[in-house]
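# 3D, please:
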Amino acid sequence: MLRTLWGSTIGKKAVMAVSGLMMLIYLLVHMFGNLKVFFGPAEMNGYAHWLRTFGSPVLHYEWFLWVARVVLLAAVVLHGVSAYQLSRRDIAARPVKYRRRRTDYATRTMRWGGIILALFIVWHVLDLTTGTVNPRGQAGHPYENIVAGFQNWYANAIYIVAMLAVGLHIRHGFWSAAQTLGVTRPGAARLLKATATVLAVVITAGFLSVPIGVMTGVVK
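Have a look, this model is predicted:
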């Protein structure tokens, strides 16, 4: 049954929708966690420590984080592979291009946005998870690492471009997921579109507030 589901176009779209919603939930939680940077190093670093000890004593140190990382990685891989395979199927089914329509812009945005986000994830992990490219790169001190990282103009530029891509991706992706999962009843369409816009704006603004806070000296 799983093989049949994965092999069908609607199955791949369903996988994209569910994995996309999982990543959306993660982004919301991650955004609210990032906002703790505005309450000082004790609050931010304490939150980071809590994440590593969550579930104790049942779970060992950092087990919760590793489970979350594995689930998130699986969602990202399934989302990306589904998107690529659906794109190839679309091209194979229609070798002659359609006349350009308004939806083409959204489609191109989703494709390029996905590539931008994939590259950003690699950078983000090297910057604030492993500390490899971070000027400070000290484990257990996310507040200080964030301040050090966003004092570089190129880090800010990378982050801002990626977060704008996130917003566009969410705006179109949330609506597409709702259509795939069949929850776009006539009366709910307008509400779902408004929800997609609000989510995109809130998440983008929430993430962008951190580098802006560092650049303006609010976070220092």
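
# hey, let's count contacts and neighbours off CA atoms from now on
OK.

# buried sites along the host helix or strand of Leu168?
Assigned by DSSP states H and E, Leu168 belongs to helix 153-180. Residues of helix 153-180 classed as buried: 155-156, 159-160, 162-180 (neighbour count, 16 or more other Cα atoms under 10 Å).

# to compare against the first, here's another:
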Amino acid sequence: MPILVRGFLSLINAGERSNVRTVISTLTRTQSARSLWSTTIGKKAVMAATGLIMLFFLVLHMLGNLKVFFGSSDFDRYAAWLRIIGEPVLPYSWFLWIQRAILLVALVLHITAAAQLSFRDRRARPVSYAHGQRLRATFATRTMRYGGVILALFIVWHLLDLTLGVVNPDFNPNSPYHNVVKDFQVWWINLIYIVAVVLLGVHINHGFWSASQTLGVNRPTRDKAIKAIGSTLAVALTVGFVFVPIGVMTGLVN
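The predicted structure follows:
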């Protein structure tokens, strides 16, 4: 601790000294967090952590969506149950709003870190890759940036469509099952949804491996296993999400 701070602490009583130390410790941690955020590895760590938070949500969301195959009463009951989780400790719908707030913060941090890293990368390498290097880049890596932008736009549209009902003329706030079925009876909505889900799968396939690298989980001996887990998650989520519009289109869900 700096000499000036130690001298100041010696002039105050024990209780105040403890409070000052707490404030100084908090400021130090805040400065450390800002310093970490300013580094490339810090931004990558934020991207990895927020990506895993959103991945966990997506797994649960996909499993919940599959309830649509059990009929309208089961699906609507499931949607209603989401609003009473935590009662009576939490007021009605608070769990959903807390979840949405966490996801919103995670999404904003994820996008911000990605945009800043992309800007740094372009600034550090003003000359494009040689042709051979570009060919060696994987399909997932090349599409992460633009796929991420498309996914962000899709999330906005998806919320306006099935959560808020702003762009859904048949929206019924009391029947999520009705909203899903009516939505996926429109071919162009299915097309948008399926393209977005495929891009999501590509994003997860590469992002899961990249996150394991950033967080230090991956090792040469674990590389194949990490890639296999990422690919399995990507395929399972893609198939699970796409299965719903296909079910509506084929009459399995009506």
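
# Tell me how the two chains score on TM-score.
TM-score for the superposed chains, counting by TM-score structural alignment, normalised by the length of the first structure: 0.98, backed by 220 aligned residues with a Cα RMSD of 0.9 Å.

# from the middle of its chain, how far away would the helix holding Leu168 of the first structure be?
7 Å (Cα atoms, centre = their mean, to the nearest Å).

# Same question for stretch 31-44 of the second structure.
Worked out by Cα atoms, centre = their mean, stretch 31-44 of the second structure lies 20 Å from the chain centre.

# try stretch 7-19 of the second structure
44 Å.

# again with stretch 241-253 of the second structure
With Cα atoms, centre = their mean, you get 25 Å for stretch 241-253 of the second structure.

# That stretch aligns to what range in the first structure?
In the comparison with the first structure, stretch 241-253 of the second structure aligns to the range 207-219 (TM-score structural alignment).

# next one: stretch 87-102 of the second structure
So stretch 87-102 of the second structure sits over residues 56-71 in the first structure, by TM-score structural alignment.

# same deal with stretch 36-55 of the second structure?
Under TM-score structural alignment, the match for stretch 36-55 of the second structure in the first structure covers residues 5-24.

# mean deviation of the longest helix seen in the second structure from the first structure?
Longest helix in the second structure by number of residues (criterion: DSSP state H): helix 94-124. On superposition with the first structure, the mean distance recorded for helix 94-124 of the second structure (mean Cα distance after the TM-score superposition for the first structure) is 0.5 Å.

# and that helix, what does it pack onto?
Applying 3 or more Cα pairs under 8 Å, 6 or more residues apart in numbering; DSSP states H and E, one finds that helix 94-124 of the second structure contacts helix 40-65.

# quick one: the helix it packs on to helix 187-214, angle?
140 degrees (axes from the mean of the first three to the mean of the last three Cα atoms, to 10 degrees).

# To what extent does helix 40-65 of the second structure diverge from the first structure after superposition?
Looks like 0.3 Å for helix 40-65 of the second structure (mean Cα distance after the TM-score superposition for the first structure).

# and what of stretch 226-234 of the second structure?
Mean for stretch 226-234 of the second structure is 0.4 Å (mean Cα distance after the TM-score superposition for the first structure).

# For the residue of the first structure most remote from its centre, which residues are in contact?
Here the first structure reaches farthest from its C-alpha mean at Val96, the gap being 33.0 Å by Cα atoms, centre = their mean. By Cα atoms under 8 Å, 6 or more residues apart in numbering, the contact set of Val96 of the first structure is empty.

# For it, give its distance to Tyr105 of the first structure.
The gap separating Val96 of the first structure from Tyr105 of the first structure is 18 Å, by Cα to Cα, to the nearest Å.

# and what of Arg52 of the first structure?
Counting by Cα to Cα - Arg52 of the first structure and Tyr105 of the first structure are separated by 41 Å.

# Mind checking which of these two has more residues around it?
Arg52 (18 against 10; other Cα atoms under 10 Å).

# Hmm, Ala68 and that one touching each other?
No - Arg52 of the first structure lies out of contact with Ala68 (Cα atoms under 8 Å); the separation is 11.2 Å.

# So which bit of the first structure is stretch 203-214 of the second structure matched to?
Using TM-score structural alignment, stretch 203-214 of the second structure pairs with 169-180 in the first structure.

# Now do Arg34 of the second structure: how many residues are near it, please.
The burial count for Arg34 of the second structure: 12, using other Cα under 10 Å.

# Determine the set of other helices and strands touching the helix or strand where it lies.
According to DSSP H and E, Arg34 of the second structure maps onto helix 14-38. Judged by 3+ Cα pairs under 8 Å, 6+ apart, the packing partners of helix 14-38 of the second structure are helix 40-65.

# Go through the following helix or strand past the helix it packs on and flag the buried ones.
Moving toward the C-terminus from helix 40-65 of the second structure, the next helix or strand (DSSP H and E) is helix 72-82. For helix 72-82 of the second structure, burial by neighbour count (16+ other Cα under 10 Å) applies to Ser72, Phe75, Asp76, Tyr78, Ala79.
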